[in-house]
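1. Build me a structure from this.
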Amino acid sequence: MKIVVLIKQVPDTAEERHLEPDTGRVDRGASDPVIDEITERALELALTIKDGDKSTEVVVATMGPAGAAKSIRKALSMGADTGIHVLDDSLAGADLVLTARALAAMLREAGADLVIAGNASTDGWAGMLPAMVAEHLGLPLLGSLVSAEIGGDKVTGTRQNESGTQEVSASYPAMITVTERFAEARFPNFKGIMGAKRKPVETLSASDLALTAEVRSRVLDVAQRPARAAGRTITDDGNGAAELVDFLASRRLI
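-> Here you go, the predicted model:
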């Protein structure tokens, strides 16, 4: 089985993040870049399958600037076999539409049996990209799973929401997205770090993918988040509960 895991390099979620006022894009130089935590969990799922079946090939793929190569190398040090880097200056600031087209074109060339991605990225939280990619490729999508079982002829999983759970399945080729309910990613060991330097990474440009880059969306304005106003103190002189209810109701919080 060949599994392609879509990873994304994002600003460290443990640090404060900022937008560039001129472009409206995330200021990726303001904090250390890391692999998005949810896509790391997607990679862990693929590596777990590889642990049980050594014939499984795990490919990590991303679209991003030159610095994203570090995230690919880290994924390789964790146990992935090869990497794919979609790298082209014309794709800088790509919106969801262009990003989905680029990743779909890359995946057509990769020829995966299973594509695994995170259900959303921590720098955008759009949560729509996997569905858009699956639509381009005509693949069944099992989205926002809390558990998954990759079998010989199909993938099955459980999706959970406020109404209950739903059991879903699809034959290969297919695409699934995982949530934070999946296991945390393993740490690379010294052998993995050294071996990652010799593993191949394919770099693809927009022209390699027969892709015409056209960003159709742009940010028109960026404003600083207003400072938080001081709260209101309610002194309980016998009517505290009623005042609290009135306060919450006036703000439509109850």
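
2. switch to C-alpha atoms for all contacts and neighbour counts from now on
-> OK.

3. right, and the helix or strand after the longest strand seen in the chain?
-> Secondary structure of the chain read by DSSP state E shows that its longest strand is strand 141-150. Sequence-wise, the next helix or strand downstream of strand 141-150 (DSSP states H and E) is strand 154-161.

4. Another for comparison:
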Amino acid sequence: MKICVCAKQVPDTNEVRIDPAKGTLIREGVPSILNPDDANALEAALQIKDKYQDTTISVISMGPPQATYMLRECLAMGADEAVLLSDRAFGGADTCATSTTIAAGIKMLGDMDIIFGGRQAIDGDTAQVGPQVAMRLGIPVVTYVQEIVDYTGDKIKVQRQLEDGYELIEVKLPCFLTCVKELNEPRYMSVGSIVDAYKKDIKVYNHEDVNLDPKDCGLNASPTQVFRSFTPPVKGKGEMLQGSNKDMAKELVIKLKEKHLI
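-> Prediction:
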């Protein structure tokens, strides 16, 4: 079985700040990490590999050259090969252009049985790239996978997370599955696996390698553009009312009238 995992290097959102004057992200000094949901996606692939020894796992990412550090982390966890799509032509891509590039990269890797990806990236939170890649590859997609129930060779049965429960879905291969954190607990890297990861080559493809015209990727092919980012103003401290329900309701009405809200 051949499995592909889509991974992204993202800024640690606990460290992200916004320049109040420019309205842009301050990336200097902010550590980059493997997108958490993508770690769950990789773990799902690795668990299948643990069970079926003839499985190979390819990890693919689009990003700047430093994303190779994240890809080596994926190799250290147990992936067999890693591919980085890196080119100035890919810069400024929205989800539409990103999915075009990633789909082209996957096609270069050959036919895949299962493609895993995280539910969404923590720097964008759109949850759009996975379904868009599946659309461009012409394969079915199941989003928000919280459990892999069964695998029978040409089909896979999964639980799809809902707000008030789950759906049990069986889908034919090849397919694309986007994963949520409840699916599993990503494994740790061993010292030996880290050393081995740095012995492996990471393939780097540009737009020519994946047969894309510059006008079909990056900012040129992005219908969505971000004009400004900002931090919402801090709200004032709330006031807690105390007493019986009757007294609190009476006091609340008085305060709302004072503010001319009622």
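
5. For the longest strand of the first structure, buried residues please.
-> Across strand 141-150 of the first structure, burial judged by 16 or more other CA atoms under 10 Å covers 141-148.

6. again with stretch 78-88 of the second structure
-> For stretch 78-88 of the second structure, by 16+ other CA under 10 Å, it's 78-79, 81-87.

7. out of those residues, which are inside strands?
-> Those of those lying in strands (DSSP E): 81-85.

8. wait, Leu168 of the second structure sits on Ile156?
-> No. Leu168 of the second structure lies out of contact with Ile156 (CA atoms under 8 Å); the separation is 10.7 Å.

9. of those two, who's got more company?
-> Ile156 (18 against 13; other CA atoms under 10 Å).

10. ok, that one touching Val171?
-> Yes. Taking CA under 8 Å as the definition, Ile156 of the second structure is a contact partner of Val171 at 5.6 Å.

11. what about the helices in the second structure?
-> Along the second structure, counting by DSSP state H, helices occupy 36-51, 68-77, 95-109, 129-137, 191-197, 245-258.

12. returning to what we had before: show me what the longest strand of the first structure packs onto, helices and strands only.
-> Packing partners of strand 141-150 of the first structure (3 or more CA pairs under 8 Å, 6 or more residues apart in numbering; DSSP states H and E): helix 129-137, strand 154-161, strand 164-171, strand 174-178.

13. And the first one, what's buried?
-> Translated: helix 129-137 of the first structure. Result for helix 129-137 of the first structure [16+ other CA under 10 Å]: buried residues 129-134, 137.

14. for stretch 180-189 of the first structure, same thing?
-> Within stretch 180-189 of the first structure, the residues scored as buried using 16+ other CA under 10 Å are 180, 182-183, 185, 188.

15. Give me the contact list for it.
-> Stretch 180-189 of the first structure is contacted from outside by 38, 40-45, 74, 77-79, 146-147, using CA atoms under 8 Å, 6 or more residues apart in numbering.

16. Apply 6 Å and report the result again.
-> 38, 40-41, 44, 77-78, 146 (CA atoms under 6 Å, 6 or more residues apart in numbering).

17. and if you look at stretch 58-74 of the first structure?
-> 3-9, 35, 80-87.

18. farthest-separated two in the contacts of stretch 180-189 of the first structure?
-> Pairwise distances across the contacts of stretch 180-189 of the first structure peak at 25.8 Å for Ser77 and Val146 (criterion: CA to CA).
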